[in-house]
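S.K.: pasting a predicted model and its sequence here:
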Amino acid sequence: MDLYEEPASYLLLRTSTERDSAWLRDLAKELPKTCRLDGFDISLEQLPDSARFPSDINYHVQDILAPFPVEFLRQLLVMGLKADEWERAIRNLGNILRPGGYLQWTDIAPFASSIVPGTPGCNVDDAKRYLEKFIEVISNYGKSGKSVTELYSHFKKCGLKDCTEDILFLDEPEYKAVLNVNYVKVISHVLQAASSEAGPGSDALPMDQIVRLERLAMKNVQETNSSFLYKLYVVTGRRCGAADQGSLIIHDAMQHQQVSARIYPI
């Protein structure tokens, strides 16, 4: 399938706010000038100064579970999103795909994450403690990511054809330091958000303890040359119809560097 055969419309979609929209800017640099990029998000408050973006990037407010504007239906799209109502989101996205178009969803299953010791038997207790608290908190909020492991069955249930599932380990040695920093920051943000919303009797950690655990975890993996390891699920399916008429890539912004390298060989 040649994505450059005709002018195309590319779409970045997120349903959770992201401070860094670099992925869409990076994508613009790699695509022909004939491509238009429309960014959709649940809110635009987090976007930086629009002067930082190329003139061919437009941003709109859009909920992944709500109908899309008619001008975006049946277009060739690249999408990045995070959603919890999986089947509803998949069916809604199907309305945007051309007949025969492909939907590809990539996401991480946090509950399946682990710590890989730099050397056998080295002490990674601080990093493990930090990760375990993260999994405990997101599980309490129903965000463990267990549905990620069921994406393939959701695709089949929603009527997509030729479905495939690949499970990748985010363990590239050259990215270890960057990944460790990013994972620790994400965990810290989640724990802080839970702490800020905690009510009486909550088991959420106080802010000062979160800062301390973050520092200890980062120091632990650096001193032992250890790493956080996550599984990346890549599920692809095709909408019924003429083959190879469009593609839709769903991309988790948390790990865009690795996904971009694997999925967009441009």
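M.R.: Structure received. Numbers count the residues shown, from 1 in each chain.

S.K.: only C-alpha atoms from now on, for both contacts and neighbour counts.
M.R.: Fine.

S.K.: residues in contact with Pro120?
M.R.: Going by C-alpha atoms under 8 Å, 6 or more residues apart in numbering, Pro120 touches no other residue.

S.K.: name the SS class of it, please.
M.R.: coil (DSSP: H, G, I helix; E, B strand; the rest coil).

S.K.: Lys231 versus that one, what's the distance?
M.R.: 21 Å (C-alpha to C-alpha, to the nearest Å).

S.K.: helices of the chain, residue ranges please.
M.R.: Secondary structure of the chain (DSSP state H): helices at 22-30, 86-94, 125-140, 151-157, 176-197, 207-224, 256-263.

S.K.: want to throw those into CSV with mean neighbour count and distance to Glu6?
M.R.: Formatted as CSV, the helices of the chain follow (neighbours: other C-alpha atoms under 10 Å; distance: least, C-alpha to C-alpha, whole Å):
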stretch, mean neighbour count, distance to Glu6
helix 22-30, 15, 16
helix 86-94, 18, 21
helix 125-140, 18, 43
helix 151-157, 18, 28
helix 176-197, 17, 36
helix 207-224, 16, 47
helix 256-263, 14, 20
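
S.K.: let me have these in JSON lines, extended by distance to Ile57.
M.R.: Output for those, formatted as JSON lines (distance: least, C-alpha to C-alpha, whole Å):
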{"stretch": "helix 22-30", "distance to Ile57": "8"}
{"stretch": "helix 86-94", "distance to Ile57": "21"}
{"stretch": "helix 125-140", "distance to Ile57": "34"}
{"stretch": "helix 151-157", "distance to Ile57": "30"}
{"stretch": "helix 176-197", "distance to Ile57": "26"}
{"stretch": "helix 207-224", "distance to Ile57": "36"}
{"stretch": "helix 256-263", "distance to Ile57": "19"}
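
S.K.: ok, the nearest residue to Leu44 once chain neighbours are set aside - contacts?
M.R.: Spatially, and ignoring its direct neighbours in sequence, Leu44 is nearest to Val61 (6.6 Å; C-alpha to C-alpha, 6 or more residues apart in numbering). Listed by C-alpha under 8 Å, 6+ apart, the contact set of Val61 reads 40-44.

S.K.: could you flag which of those are buried?
M.R.: 40-41, 43-44 (16 or more other C-alpha atoms under 10 Å).

S.K.: returning to what we had before: let's see which of the contacts of Val61 end up in strands.
M.R.: 40-41 (DSSP state E).

S.K.: okay, now the one to match up with it:
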Amino acid sequence: MASKDDYVFTRDILDNSRLNLMHKHWVKDLGYLIHPRISTKQENLRIADIGTGTAIWLLDTYDELPKSARFDGLDISLEAAPPLNVLPPNITLTKWNVKDPVPEDLLGVFDIIHIRFFIFVLLGEEVPVVVEKFVAMLRGYLQWVDSDNRSVRTERPKPGGQPENVDEVQTNNLDQLMSLLKSQDPRLNPTWVPELPDIFSRGGLVDVETDIHDSPPHLGFLMHECGLIMHELIARKTKNEKMAQEVKRLLPLAVEETRQGAYLTSTKFCVTGRKP
């Protein structure tokens, strides 16, 4: 039986552009594609990108690593990925759902597994099982990068640099937009990201470290603008017509608040661990 693909976004040209832009913002903000603690100088590395999407992380990593490296992009759907004839020959794309058993030929072969932007894909109870699968695929490091949705907050600018004016910028519609989405689908209100270090350790990884990062205002604002596209995509994809209409009503109002300088931001986690 084919794996069920119930991705909450649209996998179209707008979604692809959103993913590519978000990738650039996140890498600039974090300062790395692969955490500096993970060595990438050795020859013949084999690297997997889980949920590869547009393959943008793989393509940027390809530019930085030795040309002897092999790259595997794995995803439940390859609709967002570039056609194979435009990819370097050492990049391979494979359809695989992380909720399915691991293919035999992918067991114990990867020096680095990278996964990112899965907070709206997995439920909390599914994460430990998925991590165990990644550990089985490893011979090196697992790196998981995601946003802690519990930390989502609205930041307001201080017009003219005057702290007493902070309340002049309204955020009611931004706040309503976030509350609406959280209420509709449990995947849109994830709380498990801060638990990843413990999940890594229980899954058998050692030397687990966590890089916790808050964005400076200028990058936080840019990422927020990019993230607003997600609401439009969810409105298009959802079968809940009432929710779709409310998102469409709130979104232009939230955009106006954004143009006044208000933005939503959250704390980012990069969790790394090594297979003993």
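M.R.: It's in. Computed from a prediction, not measured in an experiment: that's the story for all the values here.

S.K.: TM-score for these two?
M.R.: In this superposition the chains share a TM-score of 0.74, using TM-score structural alignment, normalised by the length of structure 1; 224 aligned residues with a C-alpha RMSD of 2.4 Å.

S.K.: show me what the residue nearest to Leu44 of structure 1 lines up with in structure 2.
M.R.: In structure 2, the residue paired with Val61 of structure 1 is Lys95, using TM-score structural alignment.

S.K.: same question for Ala193 of structure 1.
M.R.: By TM-score structural alignment, Ala193 of structure 1 lines up with Lys237.

S.K.: now its match: how far from His231 of structure 2?
M.R.: 10 Å.

S.K.: do Ser215 of structure 2 as well
M.R.: According to C-alpha to C-alpha, Ser215 of structure 2 stands 21 Å off from His231 of structure 2.

S.K.: Glu64 of structure 2 too?
M.R.: 33 Å.

S.K.: is it true that Gly145 of structure 1 touches Ser113?
M.R.: No. In this structure, Gly145 of structure 1 is not within contact of Ser113 by C-alpha atoms under 8 Å, at 10.5 Å.

S.K.: could you give the number of residues near the counterpart of Asp105 of structure 2 in structure 1?
M.R.: Asp105 of structure 2 maps onto Val70 of structure 1 when the alignment is built from TM-score structural alignment. For Val70 of structure 1, the neighbour count with other C-alpha atoms under 10 Å is 9.

S.K.: thought Ser147 of structure 2 was touching Pro194?
M.R.: No. At 9.2 Å, Ser147 of structure 2 and Pro194 do not qualify as touching, with contact defined as C-alpha under 8 Å.

S.K.: any residues in contact with both of those two?
M.R.: Common neighbours of Ser147 of structure 2 and Pro194 (C-alpha under 8 Å, 6+ apart) are Phe269.

S.K.: nearest spatial neighbour of Leu213 of structure 1, skipping sequence neighbours?
M.R.: Nearest one to Leu213 of structure 1, counting by C-alpha to C-alpha, 6+ apart, is Tyr130 at 6.3 Å.

S.K.: in structure 2, what sits opposite that neighbour in the alignment?
M.R.: Superposed on structure 2 with TM-score structural alignment, Tyr130 of structure 1 falls opposite Leu177.

S.K.: before we move on, back to that, more crowded one of Ser147 and Pro194 of structure 2?
M.R.: Using other C-alpha under 10 Å, the more surrounded residue of Ser147 of structure 2 and Pro194 is Ser147, with 25 against 18.

S.K.: translate that one into the numbering of structure 1.
M.R.: Per TM-score structural alignment, Ser147 of structure 2 is aligned with Ile108.

S.K.: what of Pro128 of structure 2?
M.R.: Match for Pro128 of structure 2 (TM-score structural alignment): Glu87.

S.K.: what's near enough to touch that match?
M.R.: Contacts for Glu87 of structure 1 (C-alpha under 8 Å, 6+ apart) come out as 154-155, 158.

S.K.: and Leu37 of structure 1, by the same measure?
M.R.: 9-12, 24, 28, 56-58.

S.K.: so what does it match up with in structure 2?
M.R.: In structure 2, Leu37 of structure 1 lands on Phe71 (TM-score structural alignment).

S.K.: if I look at that match, how far off is Val98 of structure 2?
M.R.: Taking C-alpha to C-alpha, one finds Phe71 of structure 2 at 17 Å from Val98 of structure 2.

S.K.: next one: Ile234 of structure 2
M.R.: 22 Å.

S.K.: ok, Asn240 of structure 2 next?
M.R.: Asn240 of structure 2 is 27 Å from Val98 of structure 2, where distance means C-alpha to C-alpha.

S.K.: name the residue in these two with the higher neighbour count.
M.R.: More crowded of Asn240 of structure 2 and Val98, by other C-alpha under 10 Å: Val98, with 21 against 11.

S.K.: isn't the more buried one up against Val130?
M.R.: Yes. Counting by C-alpha under 8 Å, Val98 of structure 2 does reach Val130; the two are 6.3 Å apart.

S.K.: mutual contacts of those two, please.
M.R.: Counting by C-alpha under 8 Å, 6+ apart, nothing touches both Val98 of structure 2 and Val130.

S.K.: not counting residues beside it along the chain, what's closest to Ile167 of structure 1?
M.R.: Nearest non-adjacent residue to Ile167 of structure 1 (C-alpha to C-alpha, 6+ apart): Tyr233, at 4.7 Å.
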